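Engineer: Just the structure for this:
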Amino acid sequence: MLNRRLLISTFAVAFAGLSALPAVAQTAIKFTLDWKYEGPAAGFLLALDKGYFKDEGLDVTIDSGNGSVDAIPRVATGAYQMGFGDINSVIKFLDEDPAQPVKAVMMVYEKPVFAVVGRKSLGVTEDPKSLEGKKLGAPPPDGAFAQWPAFVEAAGIDTATIAIESIGFPVREPMLASGDVDAVFGFAFSVILNLKANGVPDEDIATILFADNGLNLYGNAVLVNEDFAAENPEAVKGFLRALIKGFSDAVADPAAGVEAVLARNEILNSDIELERLEMANSMNIKTPYVIENGFGDVDMARLAASIDTLKISMGLTGAVAADDVFDAQYLPPAAERMLP
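Structural biologist: Modelled structure (predicted):
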């Protein structure tokens, strides 16, 4: 009886000691979006809400952004360990300072959403040359505006008669709706739906997509601070695995994705955000290339060709190579990156 009591006491002490041990710490990752909480952010938010990051041992916070260019220095400085930004602007950023510790690790917008969106009633059509003689509104941190010099060359636009006015994001669509500018730079799915919300009918909206007019570039990608990645490679891999699940869910059930967005931004219209998300899914995320090759990777030859384009049109001065911009080592195999 004494031995039995001693054994029970020993187990009790051991169990108490185990329960007193601290929980295993999760790796903290601060992530910045390119823009505010809208439909296309659903994949990121679903990965958070469904616990996919937590399952990978990650403590992730996701903040809204101020433009797909602004996200880059946020990650490079280490203010955010990871983020979502325009890969072409990353190329420019690294051309200006190759020592900056930022690199893309997963492509999201395989086809970029860069566009100039105007109104037919103001003389703008789907022909890029219709922009000649017009006033264009441009938010300085906007990823589409960052590619204007490249687009001008690719589309053969004469800029001599084009006036560009610097405007803020909040007034971009209202200024176009009121006719203060003839067209604006932006992501197609954002500007189109915001214009409709400002009372501009579908039949008056003219969308000039850069990708359909000679500019074969990639779009927004997941970025990482290289110092963080070097110290936490498994955390980066886990983040991307979780994110693939989130984007798969947003493609399979866009309505659930919109619910995740509305939980952060209740003033949004659910129907508009659902349309915005479905536009992003079909135009930019689940593209023919992604259907065949899986989500997240890039064709390095195509990326290299896009860098050559930017060298000519954006005046790049250095020798930035595709390997300096994109690192696929953190991605899971293609079979695990297929979207539904």
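Engineer: going forward, measure contacts and count neighbours with C-alpha atoms only.
Structural biologist: OK.
Engineer: how far does the helix ranked longest in the chain sit from the chain's center?
Structural biologist: Scanning the chain for the helix with the most residues, using DSSP state H, yields helix 233-252. Relative to the chain's own centre, helix 233-252 is displaced by 14 Å; criterion: CA atoms, centre = their mean, to the nearest Å.
Engineer: Could you list the buried residues of that helix?
Structural biologist: 235-251 (16 or more other CA atoms under 10 Å).
Engineer: Repeat that for stretch 255-265.
Structural biologist: Quick answer for stretch 255-265 (16+ other CA under 10 Å): 255, 256, 257, 258, 259, 260, 261, 262.
Engineer: Same question for stretch 179-197.
Structural biologist: For stretch 179-197, by 16+ other CA under 10 Å, it's 181-196.
Engineer: go on, stretch 130-146?
Structural biologist: Of the residues in stretch 130-146, those buried (16+ other CA under 10 Å) are 131-132, 134-146.
Engineer: what's near enough to touch the residue nearest to residue 27 when sequence neighbours are not counted?
Structural biologist: Excluding its sequence neighbours, the residue lying closest to residue 27 (CA to CA, 6 or more residues apart in numbering) is residue 58, at 4.8 Å. Listed by CA atoms under 8 Å, 6 or more residues apart in numbering, the contact partners of residue 58 are 26, 27, 28, 29, 235, 238, 239.
Engineer: one more to line up against the first:
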Amino acid sequence: MALTTGLAGGAYAADQMRVHVSPPLSIESAPYWLADELGYYKEEGIDYKSMPMATSVGVTATVAGEVEATQILGLSLRGAVQGIDMKIVMVFNRSPTFSFAARQAGTWAELKGKKIGATAITTSSTVMMRQKLQAAGVDPAKDVTFFYLGAPSSIYEALNAGTIDGGYVVVPNEFEAEKRGMKLLPYAEGVRILVGGVAVRGKFAAENPELLKRFLRATYRGLRTFHTDRAKTIPVMAKVMKIDVGLAEKVYDRWRGALSEDGHEDEAFMEAALNYEFGATVPQKAREAFDFSIVKSFKDK
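Structural biologist: A predicted model of the protein is given here:
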């Protein structure tokens, strides 16, 4: 059955890794673009291809085998709970690296009657918006109008155009929004949720263990470079994110602590993240969706 992505079908090229990323490239995909730009994938014999797509489209493409991996963990996890063959094999974020920008509203309560831009109806960022609105006494089902625009870049364009009154933004758009006089509302501070990382089909992982190991090893090197080598990371960030070096430094310094240091998290973090997604009763399928065995093997090497 043909999918809307228009990509070639599900056969795997020997060393190819097509990876769904959410445009624009941001901190949440840093391990990917560092590993690519610094030649780590080439050293592992990986033909890496970045595939920018809207959140739900990219996850659908991964499930169908049109790409080998996705950076989106929340939707992948919820798919696994529904019986879809998805495995989360690496985590990039300890906390979200996104913000909520509003053209005029200075509080969540002031968004009543407004138009809000989000990526998709079931993404973690949208769930967080609904929770913030409810806490402010705003009914997200009745008091606001959601526009599901897919890519964060589309949300930011709509904000600038005045088509929406507020929405989810990623770096560096949050800095640009502030320069334009928009307000950043309290949103993701202190929240422990699964955002970016590596999710693949279980079938792909089982059939291509060595390819996956080489891919994860290069990606892990990208993550470690981000944490340990600011001087090497900043120019790559400026190039990939198409921003000047000064802004890249601000982005790095603000968000460095949001990324995992070793590609997986401890039991306390994982339990908090799962409780956030599912409440006190976590489905067994959610726990079974994680396999950090490969990434953990890199830590002491």
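Engineer: Mind checking the TM-score on these two?
Structural biologist: Once the chains are laid over each other, their TM-score by TM-score structural alignment, normalised by the length of the second structure reads 0.77; 286 aligned residues with a CA RMSD of 3.5 Å.
Engineer: For the next helix-or-strand element following the longest helix of the first structure, give me the average deviation versus the second structure.
Structural biologist: For helix 233-252 of the first structure, the following helix or strand on the C-terminal side (DSSP states H and E) is helix 254-262. Once the two are superposed, helix 254-262 of the first structure sits an average of 4.3 Å from its aligned residues in the second structure (mean CA distance after the TM-score superposition for the first structure).
Engineer: Let me know the angle separating helix 254-262 of the first structure from helix 233-252.
Structural biologist: Between helix 254-262 of the first structure and helix 233-252, the angle comes out at 120 degrees (axes from the mean of the first three to the mean of the last three CA atoms, to 10 degrees).
Engineer: From the centre of the second structure outward, give me the first residue you hit.
Structural biologist: residue 196 (3.4 Å; CA atoms, centre = their mean).
Engineer: one step back: tell me how far the residue nearest to residue 27 of the first structure lies from residue 52 of the first structure.
Structural biologist: 9 Å (CA to CA, to the nearest Å).
Engineer: repeat for residue 204 of the first structure
Structural biologist: 42 Å.
Engineer: Pick out whichever of the two has more residues nearby.
Structural biologist: residue 52 (20 against 16; other CA atoms under 10 Å).
Engineer: quick one on the thing from earlier: taking the buried residues of stretch 130-146 of the first structure as a set, which two sit the farthest apart in space?
Structural biologist: The most widely separated members of those, counting by CA to CA, are 132 and 141 (22.8 Å).
Engineer: where do the helices sit along the second structure?
Structural biologist: 30-37, 40-43, 55-64, 74-81, 124-135, 152-161, 173-179, 202-207, 209-228, 230-241, 245-255, 267-278, 284-288, 293-296.
Engineer: Among those helices, which comes closest to residue 146 of the second structure?
Structural biologist: helix 124-135 (9.4 Å).
Engineer: That closest one vs the first structure - mean distance after superposition?
Structural biologist: So helix 124-135 of the second structure averages 4.9 Å relative to the first structure (mean CA distance after the TM-score superposition for the first structure).
Engineer: got the angle between that helix and helix 74-81?
Structural biologist: Angle, helix 124-135 of the second structure to helix 74-81, by the same axes, to 10 degrees: 100 degrees.
Engineer: Just the terminal-to-terminal distance for stretch 201-215 of the second structure.
Structural biologist: Rule used - CA to CA; the end-to-end distance of stretch 201-215 of the second structure is 14 Å.
Engineer: That one aligns to what range in the first structure?
Structural biologist: Structural correspondence for stretch 201-215 of the second structure: residues 225-239 of the first structure, per TM-score structural alignment.
Engineer: what's the span of stretch 15-26 of the first structure from first residue to last?
Structural biologist: 23 Å.
Engineer: okay but residue 76 of the first structure is in contact with residue 94, surely?
Structural biologist: No: the criterion here is CA atoms under 8 Å, and residue 76 of the first structure misses it with residue 94 at 10.2 Å.
Engineer: This completes my enquiry, with thanks.
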